[in-house]
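A.B. asks: Sequence and predicted structure below; questions after.
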Amino acid sequence: MKPLEEVRWGIIGVGNVCEVKSGPALQQAQGSKLVAVMRRDGAKAKDFAERHGVPKWYDNAEALLTDPEVNAIYIATPPNSHEEYTLRSAALGKPVYVEKPMARTHTECMSMVNACRRAGVPLFVAYYRRALPNFLKIKQILDDGIIGDVRYVQIVLNKPLRPDIVGASKDPDNWRILPEVAGGGYFYDLASHQLDALDFFFGPIVHASGYVMNQSRAYPAEDITIGNFRFANGILGTGIWAFNTGESSNRELTTIVGSKGQVYFPYFGDHSVTLKVDGKKDEVFHFDISPHIQSNLVQRVVDELRGIGKCPSTGESAARTNWVMERFSERVDIHTIGKS
């Protein structure tokens, strides 16, 4: 594909993620414009366009996809339509930036990758932590060997099963707890960020296994996942993602342990990084992150499309994260345990 002089975006699905995290990022990036938005509810599409100063709005995806002024597509719909819109965009020769998780299944991911490859158009995925300064700091610490040889990684994410979340399961807009839409539950929504960042730090995970259960039965998707994994370089990892705990257990932390120390950090909310090295005083690094949190990655996407840089989050790298999540999903029904 020839470099674009200017990237003129059309968004399919202007929901909440586009309000602050990504929409303004497309408008503010150098060499980038947001020229059209689409939502099936035309009134909501029109409202978004007027509030954000977007020239065009549509209530039909085909109209946006075929708009000659639009030369790049951002797909911000739930995962069950990512494959369809990616294939349609690729067929029109338009590069794609798609929300995470990339799709519901690894098979859908590879369908997207192959379609874009055949069409000769780039495919990027919104794993924006690959371009945030706190995660670049962690990568620098690891690459510089400051904590020695990395031995293992541990992820802990506990979230309480709150009544508002349970009640939201009856809300058709809460697609995150509907496996037929999201691919899984809150695990797919949040753990995908964590596992993708580890791929960024260490390279591909080559072996993964685990269990998922729906212990509370508060909504259709799993509410707890446990996984073990191994990277190609021999680093081991384990993770537990529980979305059914009490308030007192609410915790989210990832720890990377090496032969000379460790680094630990949260993924969500707090942007700090803590470094502990044997024989030295602990260091805590704090970072100011823009509310338009996708800005850094969007600029990398725009730069690559203009032929002046490379984006670190591609369809190929994102598909690996879906592969890992699927390896964790040996499903166990708690209500049949111990029964013959």
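C.D. replies: That came through, no problem.
A.B. asks: Only C-alpha atoms from now on, for both contacts and neighbour counts.
C.D. replies: Noted.
A.B. asks: Not counting its neighbours along the chain, what's nearest residue 209?
C.D. replies: Spatial nearest neighbour of residue 209, excluding adjacent residues (CA to CA, 6 or more residues apart in numbering): residue 328 at 4.7 Å.
A.B. asks: swap that for residue 239, please
C.D. replies: residue 155 (4.4 Å).
A.B. asks: can you give me the strands in the stretch 151-300 of the chain?
C.D. replies: Counting by DSSP state E, counting those that start in this stretch, the stretch 151-300 of the chain has these strands, from start to end: 205-213, 224-231, 236-245, 251-258, 261-265, 273-277, 283-285.
A.B. asks: how close does the closest residue in space to residue 218 that isn't next to it in sequence sit to residue 176?
C.D. replies: Spatial nearest neighbour of residue 218, excluding adjacent residues (CA to CA, 6+ apart): residue 166 at 5.8 Å. Going from residue 166 to residue 176 by CA to CA, to the nearest Å gives 12 Å.
A.B. asks: Second structure for comparison follows:
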Amino acid sequence: MDEISWGIIGVGDVTEVKSGPGFQQAEGSRLVAVMRRDGAKAEDYARRHGVPRWYDDAEALLVDPEVDAVYVATPPDSHRHYAVRAAAVGKPVYVEKPMARTAEECRTMIRACDAAGVPLFVAYYRRAMPRFRTVATLLADGAIGDVRAVTVRTTSAPEMWDPGHLPWRVRPEIAGGGLFVDLGSHTLDLLDHLLGPLSHVRGTAVNLGGHYPAEDTVTMTFQAGAGDSAVEGVGLWCFAAQERTDEVSLVGSRGTLRFSTFGDEPLRLTTATGERTIEAPKPATVQLPLIQTVVDALRGVGPCPSTGVSALRTAEVVDTVLAGYRDRMSLGS
């Protein structure tokens, strides 16, 4: 296929800059249709972004004969539904992260796409960002020697949302959890990509701030990779703190590499000779590098590093860590 024609289901904020323009900027790709339940907003998006058609009904977009592949950018509670429907009409799917609310929903999506013979990709776009390709290159080149351990620390102050109008990201019935699911999953998936699948996962989730129903603090231990090269890991995600931190630290036999998951400040490499910084900015359209790999995979000219199978592993880690909290919430409801 020379060119992939895309349709987007759910043109909310994430599609304005982070992802939507990427389908127009990628080589061999074009955006031909968008859908939002509010037709006026769908029409406005199409006008502003130069998209030929808009819909207020997802089914109409799915059966549009000019749409080759579908990007699902709705909140997680509808990812399974739209992925299964896209597969049923024979169209490849690129779905926002987290892939779904639970690992079982992810498995349903994978089974549907496998049965239909269509590929399933997930928007864990850090796997393809130049910033993290630089990290991967440093590791492959032995910049810190053998990786021994990894620490993750993500903290921030709580947002003071109106309890009657909470965003979907902290409503478990929509998101599958709170900001650990929405934000923490990015780091978990990145570690899977850089170091290998996570195993021996143990974790505790609690709500310390009481600002919303979802967990706001998570601690976790794990291993990344396997065998003699397995890396010991520990993580803290606290969204009820005063200090804002965002740091992943890869500790090696000959040095340490530190970087943020969400920022674009330089990477910091510390070895016996001292510390040096390495510029690693974000692209203007952060999803473009991954979108290009999706388009390449659909055109048969290259692989995509973020699939339903890889994203399922992250969902399984999240399920393991949140199992106790979800059980307590269920018993208390």
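C.D. replies: Structure received. Bear in mind the structure is a predicted one, so any value in this text is a computation, not a measurement.
A.B. asks: still on that earlier bit, neighbours around the residue nearest to residue 218 of the first structure, how many?
C.D. replies: 15 (other CA atoms under 10 Å).
A.B. asks: what does residue 172 of the second structure give?
C.D. replies: 21.
A.B. asks: what does it align to in the first structure?
C.D. replies: With TM-score structural alignment as the matching criterion, the partner of residue 172 of the second structure in the first structure is residue 179.
A.B. asks: ok, now residue 125 of the second structure?
C.D. replies: By TM-score structural alignment, residue 125 of the second structure lines up with residue 128.
A.B. asks: residues in contact with its match?
C.D. replies: 293, 294, 296, 297, 313 (CA atoms under 8 Å, 6 or more residues apart in numbering).
A.B. asks: The same query, at a cut-off of 6 Å, please.
C.D. replies: 294, 297 (CA atoms under 6 Å, 6 or more residues apart in numbering).
A.B. asks: what about the residue with the largest distance to the centre of the second structure, distance to residue 109 of the second structure?
C.D. replies: Here the centre of the second structure is the reference, and by CA atoms, centre = their mean the most remote residue is residue 273, at 35.6 Å. Distance of residue 273 of the second structure to residue 109 of the second structure, computed by CA to CA: 49 Å.
A.B. asks: again, but for residue 43 of the second structure
C.D. replies: Residue 43 of the second structure is 29 Å from residue 109 of the second structure, by CA to CA.
A.B. asks: and these two? which has more neighbours close in?
C.D. replies: Set residue 43 of the second structure next to residue 109 and count neighbours by other CA under 10 Å: residue 109 wins out with 26 against 20.
A.B. asks: Doesn't that one belong to a helix?
C.D. replies: Yes. Assignment of residue 109 of the second structure by DSSP: H, G, I helix; E, B strand; the rest coil places it within a helix.
A.B. asks: which one in the first structure is aligned with it?
C.D. replies: By TM-score structural alignment, residue 109 of the second structure lines up with residue 112.
A.B. asks: Next: residue 56 of the second structure.
C.D. replies: Using TM-score structural alignment, residue 56 of the second structure pairs with residue 59 in the first structure.
A.B. asks: mind listing what that match touches?
C.D. replies: Counted by CA under 6 Å, 6+ apart, residue 59 of the first structure has contacts 38, 39, 40, 42.
A.B. asks: if you set the cut-off to 8 Å instead, what comes out?
C.D. replies: Residue 59 of the first structure sits in contact with 38, 39, 40, 41, 42, 45, where contact means CA under 8 Å, 6+ apart.
A.B. asks: Also residue 23 of the second structure?
C.D. replies: Taking CA under 8 Å, 6+ apart, one finds 6, 29, 30, 31, 288, 291 in contact with residue 23 of the second structure.
A.B. asks: sec struct for the fourth one, please.
C.D. replies: Following three-state DSSP, residue 31 of the second structure is assigned to strand.
A.B. asks: Now do the lengthiest helix in the second structure against strand 217-224, angle only.
C.D. replies: Longest helix in the second structure by number of residues (criterion: DSSP state H): helix 308-332. Angular relation of helix 308-332 of the second structure and strand 217-224 on a 0 to 180 degree scale: 140 degrees, by axes from the mean of the first three to the mean of the last three CA atoms, to 10 degrees.
A.B. asks: and stretch 304-319 of the second structure, which residues are buried?
C.D. replies: Neighbour counts using 16 or more other CA atoms under 10 Å place 304-308, 310-319 of stretch 304-319 of the second structure among the buried residues.
A.B. asks: picking up where we left off before, measure the match of residue 109 of the second structure to residue 320 of the first structure for me?
C.D. replies: Counting by CA to CA - residue 112 of the first structure and residue 320 of the first structure are separated by 13 Å.
A.B. asks: follow-up on the earlier one: residue in the second structure matching the residue nearest to residue 209 of the first structure?
C.D. replies: In the second structure, residue 328 of the first structure lands on residue 321 (TM-score structural alignment).
A.B. asks: Assign residue 108 of the first structure to helix, strand or coil.
C.D. replies: Per three-state DSSP, residue 108 of the first structure ends up helix.
A.B. asks: number of nearby residues for the nearest residue to it once chain neighbours are set aside?
C.D. replies: Spatial nearest neighbour of residue 108 of the first structure, excluding adjacent residues (CA to CA, 6+ apart): residue 83 at 6.1 Å. Residues near residue 83 of the first structure, counting by other CA under 10 Å, number 24.
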